[in-house]
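K.L.:
Sequence and predicted model, in that order:
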Amino acid sequence: MLEQLQQLVHLTGFGGLEWRMIVMWGVVLILLWLAVYKGFEPLLLIPIAFGALLANLPTENLIEKPAGPVRSPATGSIVASMVQPGEVVTIERVPHERPDHLIRLKPDEIEALFQAESARYQAGEGALLFVIRPETPTPTDDSNPAATSTPVRVPFAGGQIEVTRDDFLVWSPSSGRVVDAPAPLGTTVIEGQTLTELSSHHTGGFFHWISLGVVLEIFPPIIFLGVGALTDFGPLIANPRMLLLGAAAQLGVFVTFLGAIALGFTAKQAASIGIIGGADGPTSIFLSNALAPELMAPIAVAAYSYMALVPVIQPPIMRALTNEAERKIRMKSLRKVSRLEKLIFALAVTVLCILLVPPVAPLIAMLMLGNFLRECGVTERLTKAAQNEIINIITIFLGTSVGITMQGDRFLRLETMMIIVLGVIAFGFSTAGGVLMAKLMNVFSKNKINPLIGSAGVSAVPMAARVSHTEGLKADPHNYLLMHAMGPNVAGVIGTALAAGYFLALLGGH
């Protein structure tokens, strides 16, 4: 009777619940509360929160990868192989993030890892397939670098295998049957080489395929298409010096980049964290997917959360850096910008930005295509589709795809908390950079700029511009800054994209 009850529980999802999942349910409720009751970026936070809920349930046919080739993560030799032709590999219903490189673990953690995986193999749920020893030792900050290449014996499947902290682990990406003879022990393989192949009748979970829009960098450029179709660059064209405010508001990106490196993040991770300061969710996803996909979930949540909290974060910084007289500055009315000027601007920005920073071509190209559709006056149907149906559909899929990566064991870490803190620091410095640049420009300019619009140099369109306008009205109820603030606001969209392109060019992609 007890055995039958255990089998029944195993068939349900209750047996797969963990404390980290339940904690993440609390995070989901917080995100939903911010979105539904506080109105903070509900179009993104609700899909993200719902995706996070699904990520922390013992689901089936939702996020599983399809069976297929298993490839080597590094160039080196095979020092351990755990599978045989015809053997069935069954991964857990609730997938956990597993280390792909033992250098991240301490010796006692390595032993615990292999003990746990040995127990899973005996239960028919083993996922470790190969151990690869790289031909080139990995640089380390350890006081004794030789320790990384010292072999240690660890228990596995009733015996022992020999590993070093330099070794890479190859995990099964899905359940399936081994249909190809695994590469034998001692074989030298190169990065990306097929080690074996799995076959299964299952074609992969629904969100595995949807999430390819993020992995293949499809969703963020399409979001930029909609942003371009919704954006009027007229205020920026009428007052080109606003580009300087958009550039200055990238200060937080680079300050946080250096700060994250000082805290121990890699350069690629630091760049992905720093871009949060641009307050641009799609660009944050685009860059983190290319440079640090393992951090994409906390980076995306931080980026969109701080975008939503613009009205809370920015005003205290704006008031602290300006006096009442500066907040009352009235700016001259903007001239009317012709349609021809706007069309030439879209084309010129496309050419110039892509020539300057080629890696950012997908974002800039789609942003300016959307804007050209808006301004040309002969593609009304396409413009409306980009402004509504297309951007709305992609927003749902993008949000849930980000949320589905928020698994408890991946999200509930110290580094996640550090990213959240670094994100708000980045956003604060970006806000301050724009305000201080406006004050500096006033020293050399006869046509004074209200420094409040400098804070709109971040990429949160049009919320940051509205905050600048609202703060201006508090100082002078008849001072209308909205259109002036839109200049640095749309300049910030371009500036953040260029900053992301710079990091891609500097650090490389995948």
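P.N.:
Everything's here; your move. Numbering: from 1, shown residues only.

K.L.:
okay, CA-based contacts and neighbour counts for the rest of this
P.N.:
Noted.

K.L.:
mind listing the helices in the stretch 101-250 of the chain by residue range?
P.N.:
Taking DSSP state H, counting those that start in this stretch as the criterion, the stretch 101-250 of the chain contains helices spanning 107-122, 206-210, 212-215, 219-230, 234-238, 242-248.

K.L.:
same check, this time on the stretch 301-450 of the chain
P.N.:
Using DSSP H, counting those that start in this stretch, helices in the stretch 301-450 of the chain cover 310-321, 324-327, 339-356, 361-376, 380-385, 391-403, 408-411, 414-444.

K.L.:
Pipe those helices into a markdown table and attach mean neighbour count per row.
P.N.:
What follows is these, written out as a markdown table (neighbours: other Cα atoms under 10 Å):
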| stretch | mean neighbour count |
| --- | --- |
| helix 310-321 | 17 |
| helix 324-327 | 16 |
| helix 339-356 | 16 |
| helix 361-376 | 23 |
| helix 380-385 | 16 |
| helix 391-403 | 22 |
| helix 408-411 | 19 |
| helix 414-444 | 21 |
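
K.L.:
got TSV for the ones you listed, with distance to residue 475 too?
P.N.:
TSV is the format used below for the helices of the stretch 301-450 of the chain (distance: least, Cα to Cα, whole Å):
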stretch	distance to residue 475
helix 310-321	10
helix 324-327	6
helix 339-356	33
helix 361-376	34
helix 380-385	37
helix 391-403	36
helix 408-411	42
helix 414-444	16
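
K.L.:
out of those helices, which comes closest to residue 18?
P.N.:
helix 408-411 (8.8 Å; Cα to Cα).

K.L.:
and here's the other structure:
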Amino acid sequence: MDNLLSLWHSTGLYNITGGQALMMLVGFLLLFLAIKKGFEPLLLLPIGFGAILSNIPVAGIADEGGLLYYLYFGIKTGLFPLLIFMGVGAMTDFGPLLANPKTLLLGAAAQFGIFASLLGALALNIVPGLEFTLKDAAAIAIIGGADGPTAIYVASRLSPELLGAIAVAAYSYMALVPLIQPPIMRALTTEAERRIEMQQLRTVGRSEKIVFPLLLIGLTALLLPSAAPLVGMFALGNLMNACGVVDRLSQTAQNELINIVTIFLGLSVGSKLSAEAFLQMETLGILALGAAAFAIGTAAGVLMAKLMNKFSKTLVNPLIGAAGVSAVPMAARVANKLGLESNPHNFLLMHAMGPNVAGVIGSAVAAGILLSLVQ
């Protein structure tokens, strides 16, 4: 009888708490969105499964000595974000941005969400139970750029204790781009604006594509060294792709390396969805700020495109302004999808990649500015 009682006390049914059950349901919801709805499954599937694993009672998978505990070192040290940036750089084509340089303004405008969330985080200190320092607020602010790797990197430098909540918020909102952005884009544009067809982009030469990442890292080294780790890895990945002489390295960065790191990073982020780590006032405040900042960044990009149309003879479809947030290439796909809904001949994907790539650079620059001012 004692053996049976001991066995019962070791089961998950006996030890599970309400918080663990709730967070496991959240994990299953993320899996549903990834598998059934197709919401960025490369992110949501490992994050959701990591959430389930970390909330299994008694197993201790996310506790010290567990698998997810050790994987989390890749986030804590900033290694995973930098490797992801190299892979993203290798997959990025700067052609659309170089062919239409004014889209750089759209990427810059969308970073307004970062600085809005910085002020918002400080304002939340009036809420009982919340107390964010300036470093905390700066780390939280990067969520507004919808750039998971940058958010993790900055948080690991400025506010390690909030890193888990920030990582969860950043990657959750990146994955939910197809759900969050369209209502904002439709609300801020007219049907006629969504139908605007843009001129075909000029062909960008190989030399331009090689020079650009070198120029980018050169300017970063001279003007904003604190952003050099992020921009440097991004530029390295892009140069490997653009130069055409290290195809094996470029393909590895684009495929095997980034896929492996994505699995580890997703599981690590999911490990911070454990009930004891997640169900706190600070985490809920960060999630609310992230949603608001992401909405502000999306709106700022769209409104900047509308403003540009007031002064330019060549019209820009305002939908591509929403791609200024650095969720690559999810935001560009959303802009393209909404454009096609209004006009079946309106292919905006390549046009939207210009501000999308600019957003990656913009979020890295904003991160460098915050690190320089706050660290």
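P.N.:
Yes, it's here. Please read all numbers here as calculations on a predicted model, not as lab measurements.

K.L.:
picking up where we left off before, so which of the helices of the stretch 301-450 of the first structure is nearest residue 245 of the first structure?
P.N.:
Per Cα to Cα, nearest to residue 245 of the first structure of the helices of the stretch 301-450 of the first structure: helix 414-444, 5.1 Å.

K.L.:
quick one, the helix or strand following the closest one and helix 310-321 angle?
P.N.:
Counting by DSSP states H and E, the next helix or strand C-terminal to helix 414-444 of the first structure is helix 463-475. Orientation check (axes from the mean of the first three to the mean of the last three Cα atoms, to 10 degrees): helix 463-475 of the first structure against helix 310-321 gives 50 degrees.

K.L.:
For helix 463-475 of the first structure, grab the matching residue range in the second structure.
P.N.:
Per TM-score structural alignment, the counterpart of helix 463-475 of the first structure in the second structure is residues 330-342.

K.L.:
List the contacts of the matching stretch.
P.N.:
40, 174, 177-178, 181-182, 191, 194-195, 319-320, 322-325, 346-349, 352-353, 356 (Cα atoms under 8 Å, 6 or more residues apart in numbering).

K.L.:
can you tell me which residues contact the residue most central in space within the second structure?
P.N.:
Taking Cα atoms, centre = their mean, the centroid of the second structure lies closest to residue 147, which sits 2.7 Å from it. Contact analysis of residue 147 of the second structure by Cα under 8 Å, 6+ apart lists 170, 171, 174, 325, 326, 327, 360, 363.

K.L.:
which position in the first structure aligns with the second one?
P.N.:
With the correspondence set by TM-score structural alignment, residue 171 of the second structure lines up against residue 304 in the first structure.

K.L.:
Distance check, that match against residue 240 of the first structure.
P.N.:
Taking Cα to Cα, to the nearest Å as the measure, residue 304 of the first structure falls 28 Å from residue 240 of the first structure.

K.L.:
more neighbours, those two?
P.N.:
A count of neighbours by other Cα atoms under 10 Å puts residue 304 above the other of residue 304 of the first structure and residue 240, at 24 against 14.

K.L.:
The closest residue to the more buried one other than its chain neighbours: how many residues sit nearby?
P.N.:
In space, and not counting its chain neighbours, residue 304 of the first structure is closest to residue 281: 5.6 Å by Cα to Cα, 6 or more residues apart in numbering. The number of residues packed near residue 281 of the first structure is 24, by other Cα under 10 Å.

K.L.:
counterpart of residue 281 of the first structure in the second structure?
P.N.:
Per TM-score structural alignment, the equivalent position to residue 281 of the first structure in the second structure is residue 148.

K.L.:
ok, now which ones touch its match?
P.N.:
Counting by Cα under 8 Å, 6+ apart, residue 148 of the second structure makes contact with 81, 167, 170, 171, 174.

K.L.:
can you do 7 Å?
P.N.:
By Cα atoms under 7 Å, 6 or more residues apart in numbering, the contact set of residue 148 of the second structure is 167, 170, 171.

K.L.:
Out of the helices of the stretch 101-250 of the first structure, which gets nearest to residue 30 of the first structure?
P.N.:
The nearest among the helices of the stretch 101-250 of the first structure, by Cα to Cα, is helix 206-210 at 23.2 Å.

K.L.:
Pull the residues that contact that closest one.
P.N.:
Contact partners of helix 206-210 of the first structure, identified using Cα under 7 Å, 6+ apart, comprise 61, 62, 63, 64, 65, 397, 401.

K.L.:
what about 8 Å?
P.N.:
By Cα under 8 Å, 6+ apart, helix 206-210 of the first structure touches 61, 62, 63, 64, 65, 397, 401, 404.

K.L.:
Which one of those residues sits in the busiest neighbourhood?
P.N.:
Highest neighbour count within the contacts of helix 206-210 of the first structure, by other Cα under 10 Å: residue 401, with 29 neighbours.

K.L.:
That residue matches what in the second structure?
P.N.:
By TM-score structural alignment, residue 401 of the first structure lines up with residue 268.

K.L.:
Residue 263 of the first structure too?
P.N.:
Per TM-score structural alignment, residue 263 of the first structure is aligned with residue 124.

K.L.:
cool, residue 355 of the first structure as well?
P.N.:
Checking with TM-score structural alignment, residue 355 of the first structure has residue 222 as its match.

K.L.:
ok, so what distance separates that match from residue 369 of the second structure?
P.N.:
Taken as Cα to Cα, the span from residue 222 of the second structure to residue 369 of the second structure is 13 Å.

K.L.:
buried residues in the match of helix 463-475 of the first structure?
P.N.:
Burial within stretch 330-342 of the second structure, assessed by neighbour count using 16 or more other Cα atoms under 10 Å, is assigned to 330, 331, 332, 333, 334, 335, 336, 337, 338, 339, 340.
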